[in-house]
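Asker: Below is the structure, and that's it, no one-letter string:
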């Protein structure tokens, strides 16, 4: 894709710079062109969609967002790092770019943000695509929330996240280990080279309100496609089956030889499913 067809920019939402990438804008006037908004998972960024974007951007418009405090977005401590507020960020940015009737594509935690958007503004969404979406997680336990107020708690958060190491983390999310190369390692490691993110993640422990309840999910009427890797060790297929039951207008598709990081593992399969769905 030539540089002229890709926009990389930031937009100020609630006083914080939100980084985004826009692909395929040349397709805006095409008759069958649609808008896709991709939302990454926890500890991830736009980078996680790098293999899926080229498939979608051939014929459609793709907006990829770094949710704060991840990737290249701001990490201020006066921002509320709640799922409801992440949904507000997505809505605000899409409004600013004058895109409408968007198809939301969310991986892992990003799937939960898509569901928050669909609950808040159903008229704004055409369809939802959930890739190994998180679900049914409550708020952090009160002891952890209390601990997060200690002055150096962000160093504990940093140690906990970095102790596992990027290689172990990737091994746990990618089923086919042959896909793990230097580009992937560097791409997932890069956001954690500065301390600001750990301070912001400490605040997120307090701000995160938890996933939507079964009742909330049952009230969502936007058609939803669930795509799951059967070897997912992070968000097991059982969660996908539960979401499929609670989301009345949903279809569940599974892949036996895929893990959690399916936008990296099976991008062409995901695109085929999405193209048929929307």
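Answerer: In hand now; what should we look at? None of these values were measured; they are calculated from a predicted model. Numbering: from 1, shown residues only.

Asker: okay, CA-based contacts and neighbour counts for the rest of this
Answerer: Noted.

Asker: now stretch 153-160, how far from the centre of its chain.
Answerer: 23 Å (CA atoms, centre = their mean, to the nearest Å).

Asker: Could you list the buried residues of that stretch?
Answerer: 154, 157-158 (16 or more other CA atoms under 10 Å).

Asker: of those, closest to residue 264?
Answerer: residue 158 (25.3 Å; CA to CA).

Asker: Give me the three-state assignment for residue 127.
Answerer: strand (DSSP: H, G, I helix; E, B strand; the rest coil).

Asker: try this one next to it:
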């Protein structure tokens, strides 16, 4: 990898580290190993390129809008889990998505941000278990 590209990737990873840390409502829940795992998924130019291409093609603001339009006719039970303090995709986006999905239910996890598995694993597991118990087996 050329020096200029390496610098760009390192700069973007540094920004991503800051973004992940700033979006955690409970930073103490994310270990350095877990943070390194999230960052390693983005550590290649191919991964970053794919993400930026998606954002460019779809537009970040329209990503959820298009998804909800495409899924709006679905009757499959869907659980939407959202962190109350998520600033990347705020709760209002979850509410909007839930309104557009007839068979969905939205559960907002208190005091959690964007990374629910790291910040509120117990609450996430309870919500999924509850959803599975009340969802008909035909799905």
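Answerer: That came through, no problem. Keep in mind that this is a model prediction, so the values were computed, not measured.

Asker: follow-up on the earlier one: now, which of the buried residues of stretch 153-160 of the first structure lie within strands?
Answerer: Among these, no member falls in strands (criterion: DSSP state E).

Asker: Mind jotting down where the strands sit in the stretch 1-150 of the first structure?
Answerer: 6-13, 16-23, 35-39, 61-65, 102-107, 125-131 (DSSP state E, counting those that start in this stretch).

Asker: Would you mind giving the residues in the second structure matched to the second one?
Answerer: What it means is strand 16-23 of the first structure. Matched against the second structure by TM-score structural alignment, strand 16-23 of the first structure finds no partner residues.

Asker: Who are the packing partners of that strand?
Answerer: If contacts are counted by 3 or more CA pairs under 8 Å, 6 or more residues apart in numbering; DSSP states H and E, strand 16-23 of the first structure sits against strand 6-13, strand 61-65.

Asker: Show me which positions of the helix or strand containing residue 33 of the second structure end up buried.
Answerer: Assessed by DSSP states H and E, residue 33 of the second structure sits inside helix 32-41. Judged by neighbour count using 16+ other CA under 10 Å, the buried positions of helix 32-41 of the second structure are residue 39.

Asker: who are the neighbours of the helix or strand harbouring residue 52 of the second structure, in terms of helices and strands?
Answerer: Using DSSP H and E, residue 52 of the second structure maps to helix 45-58. If you count contacts as 3+ CA pairs under 8 Å, 6+ apart, helix 45-58 of the second structure packs onto no helix or strand.

Asker: just the angle between it and helix 32-41, please?
Answerer: 70 degrees (axes from the mean of the first three to the mean of the last three CA atoms, to 10 degrees).

Asker: Determine how far helix 45-58 of the second structure lies from the middle of the whole chain.
Answerer: For helix 45-58 of the second structure, the distance to the chain centre is 16 Å (CA atoms, centre = their mean).

Asker: so after that helix, what's the next helix or strand?
Answerer: helix 63-71.

Asker: name the helices or strands packed onto that following helix?
Answerer: Contact analysis of helix 63-71 of the second structure by 3+ CA pairs under 8 Å, 6+ apart lists helix 91-100 as its packing neighbours.

Asker: Tell me which residues of the helix it packs on come out buried.
Answerer: Buried-residue list, helix 91-100 of the second structure, by 16+ other CA under 10 Å: 91, 94-95, 97-98, 100.

Asker: and that helix, which stretch of the first structure?
Answerer: Mapping helix 91-100 of the second structure onto the first structure (TM-score structural alignment) gives residues 237-246.

Asker: what's the mean distance for the matching stretch versus the second structure?
Answerer: Taking mean CA distance after the TM-score superposition for the first structure, the mean distance separating stretch 237-246 of the first structure from the aligned residues in the second structure is 0.5 Å.

Asker: quick one: that stretch to chain centroid distance?
Answerer: Distance of stretch 237-246 of the first structure from its chain centroid, counting by CA atoms, centre = their mean, is 18 Å.

Asker: can you check stretch 111-122 of the first structure too?
Answerer: Taking CA atoms, centre = their mean, the mean C-alpha location of stretch 111-122 of the first structure is offset from the chain mean by 12 Å.
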